[in-house]
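K.L.:
After the sequence you'll find the predicted model.
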Amino acid sequence: MKIVFIALTILVAGCSSSYKPMSASGGYAEQKINDNTWQVSYEGRSSSDAVEIKDYAVLRAAELCIEQGYSKFTLTSINDTSRVKTYSYKPFSGSANTLDSCAGTNGVTPSQNQITRRYVIPAARLTVNCSDNGSKAEVANSTAAQLRQKYNLPEPRRYIARVSN
């Protein structure tokens, strides 16, 4: 029973995107353009929702401005940078058994029919201008809080206020 629970947990976790720095399975990355302007990108998994990926890029933009000491931000560009990946393979036919495997022939032969699969890797890239003023600028703290609540993300440690005794 324990193994089934662990397997289901891994399966469910593997199907959703997680908010994190860039790794082999996606995440956010940023590049500084000037003192208060950054380019932020977020790439998800093929099972990720495009809206979620865009929201994660906006969340990272808000957090980045907060980290830099700014209270507001303006998105000057938002681009869908999703890409299509294709892979092809030949399925195997036949059966493998222990005796065939021990003899060096596994009884499995490649099929003549090639199968091609296509999938979309959702991604977004935006440019953010961090500031402390501007009537049309988004308030970084409230935007970040709303997106964290929407996706049930924990508050980063660096934002938790410390109470001194």
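P.N.:
Received, thanks. Because the structure is predicted, anything quoted here is derived from the model rather than measured.

K.L.:
all contacts plus neighbour counts: C-alpha atoms, from now on.
P.N.:
Fine.

K.L.:
From the contact counts, what lies against whichever strand or helix holds Ile53?
P.N.:
Ile53 belongs to helix 50-67 when assigned by DSSP states H and E. Contacting helix 50-67 under the criterion 3 or more Cα pairs under 8 Å, 6 or more residues apart in numbering; DSSP states H and E are the following elements: strand 27-34, strand 37-43, strand 72-80, strand 123-131, helix 140-150.

K.L.:
could you redo those as TSV and give each row mean neighbour count and distance to Ala50?
P.N.:
Shown next, in TSV, are the helices and strands packed on helix 50-67 (neighbours: other Cα atoms under 10 Å; distance: least, Cα to Cα, whole Å):
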stretch	mean neighbour count	distance to Ala50
strand 27-34	16	13
strand 37-43	24	9
strand 72-80	17	9
strand 123-131	24	7
helix 140-150	16	15
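
K.L.:
that older thread, which residues does the helix holding Ile53 contact?
P.N.:
19, 28, 38, 40-44, 71-73, 122-126, 128, 130-131, 140-141, 143-144, 147-148 (Cα atoms under 8 Å, 6 or more residues apart in numbering).

K.L.:
okay, the helices and strands packed on helix 50-67 in a markdown table with distance to Ala57 next?
P.N.:
Converted to a markdown table, those look like this (distance: least, Cα to Cα, whole Å):
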| stretch | distance to Ala57 |
| --- | --- |
| strand 27-34 | 7 |
| strand 37-43 | 5 |
| strand 72-80 | 9 |
| strand 123-131 | 7 |
| helix 140-150 | 10 |
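
K.L.:
middle-most residue in this protein, spatially?
P.N.:
Gly44 (3.4 Å; Cα atoms, centre = their mean).

K.L.:
Alongside the first one, take a look at this:
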Amino acid sequence: MKFLPLLLLLPLVLLSGCSTSYQSNGFSGGYSETQLDDNVFKVSFRGNGYTRRERVSDFTLLRSAQLAVENGYKYFLVVDSNSYTSNSTYTTPTTSNTTASAYSTGNYAYGNATTTTTGGQTYNISKPSSSNTIVCFKEKPKNGFSYNAEIIFKNITKKYGIEHSAN
């Protein structure tokens, strides 16, 4: 029974060292979306402290493509895009340990002590996020740069080895 609390913490520890996977928004980040009109969506992806900005940008684009396909569209335009990073720091606790020895001879006492201090390291944590506002189309629009949702979906899932279907 002593090890039960440690066993319960093991999955959290194992997951905490990984970058955010392609998933719906959760504890370690992920994607979310809001439908703004019939064919307009705001898509966001939030990474954790182990996630690179390129991965966050790719997963925002991947979710945009997936939404387009899921809603019966073949193309989409990114009409607004934002990328940002939240920065924080964490400083480990400081611990000091002192060992000492003393001895005496006659009326005199002698001794020495050694103090060792550990901890106090500060870590910078950057959590990247990205959002796209997209407009979806069934036919390739003549104005503006558009993405082919199926091609984006295929290439980004291949790049990251993601097992998902576009529909």
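P.N.:
Yep, it's here. For clarity, every value in this text was computed on a predicted model and none was experimentally measured.

K.L.:
In space, what's closest to the residue nearest to the centre of structure 1 - neighbours in sequence excluded?
P.N.:
For Gly44 of structure 1, ignoring the flanking residues on the chain, the nearest one in space by Cα to Cα, 6 or more residues apart in numbering is Gly26 at 5.0 Å.

K.L.:
same thing with Thr98 of structure 2?
P.N.:
Nearest non-adjacent residue to Thr98 of structure 2, counting by Cα to Cα, 6+ apart: Thr115, 4.1 Å away.

K.L.:
Am I right that the one you found falls within a helix?
P.N.:
No. Applying DSSP: H, G, I helix; E, B strand; the rest coil, one finds Thr115 of structure 2 to be strand, outside a helix.

K.L.:
Under the alignment, what does Lys72 of structure 1 map to in structure 2?
P.N.:
In structure 2, the residue matched to Lys72 of structure 1 (TM-score structural alignment) is Tyr75.

K.L.:
do the same with Glu43 of structure 1
P.N.:
With TM-score structural alignment as the criterion, Glu43 of structure 1 matches Arg46.

K.L.:
For Lys158 of structure 2, see how far away the nearest residue to that match once chain neighbours are set aside is.
P.N.:
Of all residues not flanking Arg46 of structure 2 in the chain, Ser129 sits nearest, at 4.4 Å (Cα to Cα, 6+ apart). Going from Ser129 of structure 2 to Lys158 of structure 2 by Cα to Cα, to the nearest Å gives 22 Å.

K.L.:
if we can go back for a sec, can you give me the neighbour number for the residue nearest to Thr98 of structure 2?
P.N.:
By other Cα atoms under 10 Å, the residues close to Thr115 of structure 2 number 9.

K.L.:
what do you get for Lys138 of structure 2?
P.N.:
14.

K.L.:
ok, it - contacts?
P.N.:
Here Lys138 of structure 2 is in contact with 72-75 (criterion: Cα under 8 Å, 6+ apart).

K.L.:
Tabulate those in CSV, adding columns for distance to Leu4 of structure 2.
P.N.:
Shown next, in CSV, are the contacts of Lys138 of structure 2 (distance: Cα to Cα, whole Å):
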residue, distance to Leu4 of structure 2
Gly72, 48
Tyr73, 50
Lys74, 50
Tyr75, 51
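
K.L.:
Give me the buried subset of these.
P.N.:
The neighbour count (16 or more other Cα atoms under 10 Å) marks 73-75 as buried among the contacts of Lys138 of structure 2.

K.L.:
ok, the closest residue to Asn48 of structure 2 other than its chain neighbours to Leu61 of structure 2 distance?
P.N.:
In space, and not counting its chain neighbours, Asn48 of structure 2 is closest to Lys127: 4.9 Å by Cα to Cα, 6+ apart. Look at Lys127 of structure 2 and Leu61 of structure 2: by Cα to Cα, they are 18 Å apart.

K.L.:
These two - which one has more neighbours?
P.N.:
Each of Lys127 of structure 2 and Leu61 has its neighbours counted (other Cα under 10 Å); Leu61 has more, 25 against 19.

K.L.:
Mind telling me what the more buried one corresponds to in structure 1?
P.N.:
Under TM-score structural alignment, Leu61 of structure 2 pairs with Val58 in structure 1.
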